[in-house]
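**Q** attaching a predicted model along with its sequence, questions to come.
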Amino acid sequence: MTVILSLLAALAAVWALAYIGAPLLAWTAAAVVYFGALYGLGVIGTTGIVIAAVIGVPVAVLFNVVPLRRSLLTKPIFKGFKAVLPPMSDTEREALEAGDVWWEAEMFRGKPDWTYLMNFQRTRLTDEEQSFLDNETEQLCEMLDEWQITQELMDLPEDVWQFIRDKRFFAMLIPKAHGGLGFSALAQSTIVAKIASRSLTAAVTVMVPNSLGPGELLVHYGTEDQQKRWLPGLAQGTEIPCFGLTGPEAGSDAGSIPDTGIVCKGEFEGKEVVGLKLTFSKRWITLAPVATVVGLAFKAYDPDGLLGDDRELGITCALVPADHPGVEVGKRHYPGAFMNGPIYGKDVFIPLEWVIGGREQIGGGWRMLVECLSAGRGISLPALSSAASKMSYRMTGAFGRVRRQFKMPIGKFEGVQEASARIAGLNYKMEAARVLTASGVDTCAPSVVTAIAKYHMTEWMRQSVNDAMDIHGGRGVQQGPRNYLAPSYQAIPIAITVEGANILTRSLMIFGQGAIRCHPYVFPEMEAAREDDLKAFDKLLWGHVGYSVNRGARALTLGLTGSRLAGAPISGPTAPYFRELARMSAALAFVSDVTMGMLGGDLKRKERLSARLGDVLSQLYFASATLKYFIDEGQQEADLPHMQWVMDDSLREIADAFDGFFRNFPNRFVGKALRVMVFPLGRPYHGASDDLGGQLADAMLEPGAFRERMTADTYVGKSAGDATGRMEQAFQMLVKVEPLYNKFAKAVAKGQTRGLTVTDQLASCVEAGILSQAEADEVAAYDKLRYDAILTDAFEPDYLLNRQNGGHQDKVQEARVA
């Protein structure tokens, strides 16, 4: 019995030391104390303590005497590590080093610091930013008619272009010192989202100069002369920028661009200077057809060594006037009505001074691009997604109450409520993520977080709009000025594709970059190996071992105790969710370490496995963002079901990702062992209940403060002749007259009225005393709005022909020939 108790005590001690992450000296001291206690209690005698010393002392010396450990243990491991370390190109290194790690690192490392999240102050709009949102942005939205823009003009009206220029919508990120607005990332996000709720074309037009493009690159990297030359014009709208990165053979893999810049001598402004001869063919470049200044990314080469010994200088960015000899712009692609087109150039000579940042930044273009992509990924695309989600929420809720089938609002059908709950839950989740991510961009340049936001929020945009289309049925399918869903539906592929295709972002970027950047040891170990620094590697290696043991012990312990030992920063309804996230964070850290240790460089090719771990990291980020948002919003009662739905859904997504990972791990035994470590008592997460989903769906049908908050900073038409205004006014009037309308409908159903038309039936209700004349008039007014709100557009054939090709059949033939 004593022996069993001794073994249990040893196991408990090992478990406790692993769980708290005790340092090596603490393990050594614990071993000495343990065997000393056994000897003192008579459990082992002199022989036993001698044997323990003979075995234990050399081991303790080996691990604790650093020079000895380094020589006998670390050195052979170091040699093997360097042998299997995959080669890393300069481009890959720059991509990894670019940007900052932020809150996602806490979620990845298995022991999140909730204090940091709770104390993090999200960005608040300044008075100036709020005024711009309420006034200039509102005025712009009032000017926009997306049907006219996309189907009739194929462009923004000229007065809209002028308004955008005059009010400096292109200058939100440019500092005030250069004539810009100097707005925060959150302000840019909110403004773009509001515009997008009215017109995707206008939103894309505004967002591109404020994301990856000449303006941002000049602000961060431009020389003083370049900033003085270009930023005032960009701010005033007298210069329209575009940025040429992608091409026919280089889309998401921008590092493979074939466009070249050859260092050579040439003539510029009547003098012979050293410059670059550019040859390029770019595609899918937004604003290219109307640009006055073109940013270009290309690979620079110096075959004659005019700048030094290096012949391959790397990716470089330059700024070239669109009217510079040899530059060809003006043609259009047609992804939609926003300006998008190709850029060509062959043997275009430019001086070195046109390289963004000057001669010193030749070859530094890739870092520029990766760091500045965070604006598009973290601001613009989440803004588009949020706008589509908010409008799907608001209009679907209104339609679900106005539209009746089988004598009841369709929003009350359980099948419709299932889709409505997704729209509502994802809308809450997306707004939480949009606010936190934009606030993060205001704080640093978080490259992994913005990739997470871009991928998932554009995918949720797809889900929300598809669900809204399903609920609307024919009302969403038939195109025309009345259709407020079709523009978002048609824009989904654009958002999914740009700033890195979603498939690539999920399968390669999120975990591939996140695991290396967020891990406290992996990238430093790789750097130590490349620099042949055994001393640094030794310290990192054994710190890494302790880290892995601790995360594994935490994951198993929290799994066995139902996360009860995990800490939560506050009490209340969020506390259990904080604990569950801490558990899954520990699980991700441990599983990632085992995976990287076993698969090494092969993990890069196991895209489905790495994508699933990326999904876990992403859901941890979104779930923590939701908790933060719920708390920052005052933990309001109306928010509670939405917070719970999001958390239940995120935990289910995490469980699904882990399940797929374990089932498909190459070594089945290890996969099963990992499952036991992460889910020792079985799968604990199953998603939101039907009852909870019903609460979300019901809330969509109700007016009030929560509905306004969940669709804040969107544009809703003010008249019954507007696409969204038509449905909104019908909804608001229904809320007012619904008891009367229900009384009328009940009377009709019971045969208490005469006539076949609403007019006749209402008249008979008045005669029978069921409704007063004033009440009947209210019902009649609502019914007129209701009927108009559910109608779809119909067109004369000549209108459709003229709209598409100007009424000329030769234009149709010309298009076919082209």
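**A** Structure's in. What do you need?
**Q** alpha carbons only for contacts and neighbour counts from here, please
**A** Fine.
**Q** find the nearest non-adjacent residue to A18, please.
**A** Nearest non-adjacent residue to A18, counting by Cα to Cα, 6 or more residues apart in numbering: N550, 4.8 Å away.
**Q** you'd agree the one you found is up against Y19?
**A** Yes - the criterion here is Cα atoms under 8 Å, and N550 meets it with Y19 at 5.2 Å.
**Q** against W114, how distant is the most centrally placed residue in the chain?
**A** In the chain, the C-alpha closest to the average C-alpha coordinate belongs to A453, at a distance of 1.1 Å (Cα atoms, centre = their mean). Between A453 and W114 the computed distance is 20 Å (Cα to Cα, to the nearest Å).
**Q** how about A250?
**A** 41 Å.
**Q** where along the stretch 151-300 of the chain do the helices fall?
**A** Per DSSP state H, counting those that start in this stretch, the stretch 151-300 of the chain has helices spanning 158-166, 185-196, 200-207, 214-221, 224-236. These are given in chain order.
**Q** select the longest strand from the chain.
**A** Criterion DSSP state E: the longest strand present in the chain is strand 271-286.
**Q** chain center to it, what's the gap?
**A** 32 Å (Cα atoms, centre = their mean, to the nearest Å).
**Q** quick check: G660 touching R612?
**A** Yes - assessed by Cα under 8 Å, G660 is found in contact with R612 at 7.3 Å.
**Q** who's more crowded, the two?
**A** The neighbour comparison of G660 against R612 (other Cα atoms under 10 Å) goes to R612, with 24 against 15.
**Q** use this one as the comparison:
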Amino acid sequence: MDVLRVDDQLTQDERLVRDTVRAFRNEAVDPYIAEWFESGNLPVRELARAMGGLGLFGMHLQGYGCAGSGAVAYGIACRELEAADSGLRSFVSVQGSLAMAAIHKYGSEEQKQRWLPGMAAGELIGCFGLTEPDHGSDPGSMRTRARRDGSDWILNGAKMWITNGSVADVAVVWARTEEGVNGFLVPAGTPGFTTSDIKRKLSLRASVTSELAFADVRLPADALLPDAKGLKAPLGCLSEARFGIVFGAVGAGRACYEAAVDYAKSREQFGRPIAGFQLTQEKLAWMEVALGQAGLTALHIGRLKDAGKVTSQQVSFGKLANVRAALDVARQARTILGANGVTLEYPVLRHANNLESVLTYEGTQEIHTLVLGEAITGISAYRG
């Protein structure tokens, strides 16, 4: 149902990634994802080992057991994972593009050797603590602080809405110090470091979301990420994660679209399939157009990234455009399915609920709009 045949532009290796991840998803995720979503549980360790075996964690990073794949190949993997559920792509994104990328880019050689091979294999899980209960879009106002005590650091504060938080073996935590914003590696079980899961979610239910709390957590000097200087460090990691969403949103939208097409062909009203009615075909046509445009946007940004030419503004463009397109597709698909569209027998409303969170995290729709506004006008509308 890809009229533009966007995937014809993929290389042989990129198609292999697509087919491998799709086969894994079809066998190990799709039959169970509705149950995981309904129960609010995800078999994290089992999935981590399986996805680590496929080389999906930090697959765009070099060395330390990482696959060293290109940006488009990583994006295609995200697309296929999110076609199953946004929670699955979020798991891989937080592990690889946030936690592992931070250690890979800003960590010491000892830190890289200690954590990255196990994380790449799925034997160790990481999380990324930046967002706080009172500071989401404005991380520069964070209240989490670390102060020196001899050669050690004492960490106090809290982080909120942290994917993988309670199951992580290590948390990459950003805190304000006398030198500015710095990153710290906080292993699970460190005295004073506690987590609590956020319950009663109506979105991203097949994902572990937690609050992290730090009460006089004593960390050794080598817990500091030595090359992470200032707020640009975590924001650079966020750009990596947003890139995965540019592709992932296409997968979520595609799953909704395919469900709507299949349903419209089989559902009969007034003596014929509803796919034969003009209004239904109009909906499907606009869904096809939206996904075709989103797929081309993702591929173009991916090629720019592979060429070392991508900008954060371009990633914001893709995140803003593609998530909104996928959400529009999900909502239209739900109308085609009628009452059946609100059940877990079909993936549509599950994806729509998830996409409401994707619209907000890794930069809200409003923030990405203002990023583009600044790129267009040269005037910042959200900075003092």
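**A** Arrived safely, thanks for sending. Note that the structure is a prediction, hence the values are computed from the model and not measured.
**Q** same list, the helices of the stretch 151-300 of structure 1, but as TSV with mean neighbour count and distance to C765 of structure 1 please.
**A** Shown next, in TSV, are these (neighbours: other Cα atoms under 10 Å; distance: least, Cα to Cα, whole Å):
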stretch	mean neighbour count	distance to C765 of structure 1
helix 158-166	15	50
helix 185-196	28	44
helix 200-207	24	46
helix 214-221	21	66
helix 224-236	19	63
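**Q** for the ones you listed, which one sits closest to L560 of structure 1?
**A** Ranking the helices of the stretch 151-300 of structure 1 by proximity to L560 of structure 1 (Cα to Cα) places helix 185-196 first, at 41.1 Å.
**Q** now do the strands in structure 1.
**A** Using DSSP E, strands in structure 1 cover 241-244, 260-268, 271-286, 293-301, 312-321, 340-351, 404-405, 408-409.
**Q** need the counterpart of Y344 of structure 1 in structure 2.
**A** Here Y344 of structure 1 is matched to A213 in structure 2, going by TM-score structural alignment.
**Q** and the residue lying closest to its match once chain neighbours are set aside, what is it in contact with?
**A** With sequence-adjacent residues excluded and distances taken as Cα to Cα, 6+ apart, A213 of structure 2 is closest to A158, at 4.4 Å. Residues near A158 of structure 2 by Cα atoms under 8 Å, 6 or more residues apart in numbering: E132, P133, T144, E211, L212, A213, F214.
**Q** T163 is in contact with the fourth one, correct?
**A** No - shown here, E211 of structure 2 and T163 do not form a contact pair, counting by Cα under 8 Å, at 9.0 Å.
**Q** so which of these two has more stuff around it?
**A** Taking other Cα under 10 Å, E211 of structure 2 and T163 do not tie; T163 has more neighbours (25 against 22).
**Q** so where is the helix ranked longest in structure 1 in structure 2?
**A** Longest helix of structure 1, by residue count under DSSP state H: helix 414-443. Aligned by TM-score structural alignment, helix 414-443 of structure 1 falls on residues 278-307 of structure 2.
**Q** ditto for stretch 66-78 of structure 1
**A** Going by TM-score structural alignment, stretch 66-78 of structure 1 sits over no part of structure 2.
**Q** need the distance between the two termini of that stretch.
**A** By Cα to Cα, the extent of stretch 66-78 of structure 1 from end to end equals 15 Å.
**Q** kindly report the same for stretch 661-675 of structure 1.
**A** One end of stretch 661-675 of structure 1 sits 9 Å from the other (Cα to Cα).
**Q** what lies in contact with it?
**A** Applying Cα under 8 Å, 6+ apart, the set of residues contacting stretch 661-675 of structure 1 is V591, L609, R612, L613, D659.
**Q** gap between the residue of structure 2 most remote from its centre and I336 of structure 2?
**A** Relative to the centre of structure 2, the most outlying C-alpha is that of G271, 43.5 Å out, by Cα atoms, centre = their mean. Distance, G271 of structure 2 to I336 of structure 2, using Cα to Cα: 17 Å.
**Q** which one of the contacts of A158 of structure 2 sits closest to G251 of structure 2?
**A** Nearest to G251 of structure 2, judged by Cα to Cα, of the contacts of A158 of structure 2 is E211 at 28.3 Å.
**Q** what about the spatially closest residue to that closest one that is not a sequence neighbour, how many residues nearby?
**A** Leaving aside its chain neighbours, E211 of structure 2 sits nearest to M160 (4.5 Å; criterion: Cα to Cα, 6+ apart). By other Cα under 10 Å, the residues close to M160 of structure 2 number 23.
**Q** same question for F630 of structure 1.
**A** 20.
**Q** surely it is in contact with Q644?
**A** No - counting by Cα under 8 Å, Q644 is not a contact partner of F630 of structure 1; they are 10.0 Å apart.
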